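In: Predicted model follows, preceded by the sequence.
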Amino acid sequence: MSASFLSIGHLARQTGTKVETIRFYEKNGLLPAPSRTEGNYRAYEPDHLNRLSFIRRARDLGFSLDQIRALLTLADDRGQSCAAIDAIANEHRAEVEKKINDLLALKAELDRMINRCGHGVVADCRIIETLSPR
């Protein structure tokens, strides 16, 4: 294997991605299939590493695979307007804000349950009472 090619293991280590996940991204068109060595091993190039790093960062930020696919397609055409990218980011931000609001409501409910607790015995526990079917 040429020094400019990267093995799947190297790619996995460099990006903190499991080998199975890299294969999944290839199978689903997020990561282009690499060339093969004479021994039929995958031979990744630095562009694969960069693309996989992009995918990993986007996943870490909570973007869906469909959103990432769209972002990658847009990123491949560097001369176009970034309005579509802004739309995807705004959509994702709205999803994050909804999750934050849901989590704040959950926290308030948990606070309410905990504050109602008399710290006595389980038979009188308001948390158990709240969680039990009526």
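Out: Perfect, thanks for sending it.
In: C-alpha only now, for contacts and for neighbours.
Out: Fine.
In: What about N90, how many residues nearby?
Out: Residues near N90, counting by other C-alpha atoms under 10 Å, number 12.
In: what about it, which SS state?
Out: helix (DSSP: H, G, I helix; E, B strand; the rest coil).
In: That one and A84, how far apart?
Out: 10 Å (C-alpha to C-alpha, to the nearest Å).
In: residues in contact with the most centrally placed residue in the chain?
Out: Most central in the chain under C-alpha atoms, centre = their mean is R59, positioned 2.5 Å from the mean C-alpha point. Going by C-alpha atoms under 8 Å, 6 or more residues apart in numbering, R59 touches L65, I68.
In: Check it against this one:
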Amino acid sequence: MKIGEAAAASGVSQRMIRHYETIGLIPRPPRLHSNYRDYAAADLHRLRFIANARDLGFATEEIAELLALWSDEGRASAEVKKLALARADALHAKARKLEAMRAVLLDLAGRCSGGERPDCPIIDELSGGA
């Protein structure tokens, strides 16, 4: 199937499919006589795997590791679990930072009158003043 069909079937954009080919996450497919890429069912499965891993927050390097583990039938599931737990820890740290940012914004917004006067603690904080 052509790249547009592969994109529609996998939920991965054509641009990202080309990118994944360039960085080696998916093998370059053979070309048809018309020079169009010819994707197979296995390519779609791999693209869906990548998309699912992306949705869970895995970085490109981690996805490459997961793909290698997926292809290795002799893999130790402990390696996969280790990657998943590391990603979960990273997401937790990011969530804590985002919540702290949210708390600061809510505090600043709560101290801002929101009226017609120019004084604003939000602007003061952003400018490093007050």
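Out: Perfect, I can see it now. Given the structure is predicted, the values throughout are model-derived calculations rather than measurements.
In: Got a TM-score for the pair?
Out: TM-score of the superposed chains, computed with TM-score structural alignment, normalised by the length of structure 2, equals 0.90; 129 aligned residues with a C-alpha RMSD of 1.4 Å.
In: R48 of structure 2 matches what in structure 1?
Out: The alignment partner of R48 of structure 2 in structure 1, by TM-score structural alignment, is S53.
In: Actually, H33 of structure 2.
Out: In structure 1, H33 of structure 2 lands on E38 (TM-score structural alignment).
In: One more: S113 of structure 2?
Out: Per TM-score structural alignment, S113 of structure 2 is aligned with G118.
In: And the strands in structure 2, which stretches?
Out: Using DSSP state E, structure 2 contains no strands.
In: ok, the residue in it sticking out farthest from the centre to R15 of structure 2 distance?
Out: What lies farthest from the middle of structure 2 is R117; by C-alpha atoms, centre = their mean that is 41.9 Å. For R117 of structure 2, the distance to R15 of structure 2 (C-alpha to C-alpha) stands at 48 Å.
In: now T22 of structure 2
Out: 11 Å.
In: Now do A89 of structure 1: how many residues are near it, please.
Out: So A89 of structure 1, with other C-alpha under 10 Å, has 15 neighbours.
In: Likewise for R126 of structure 1?
Out: Residues near R126 of structure 1, counting by other C-alpha under 10 Å, number 20.
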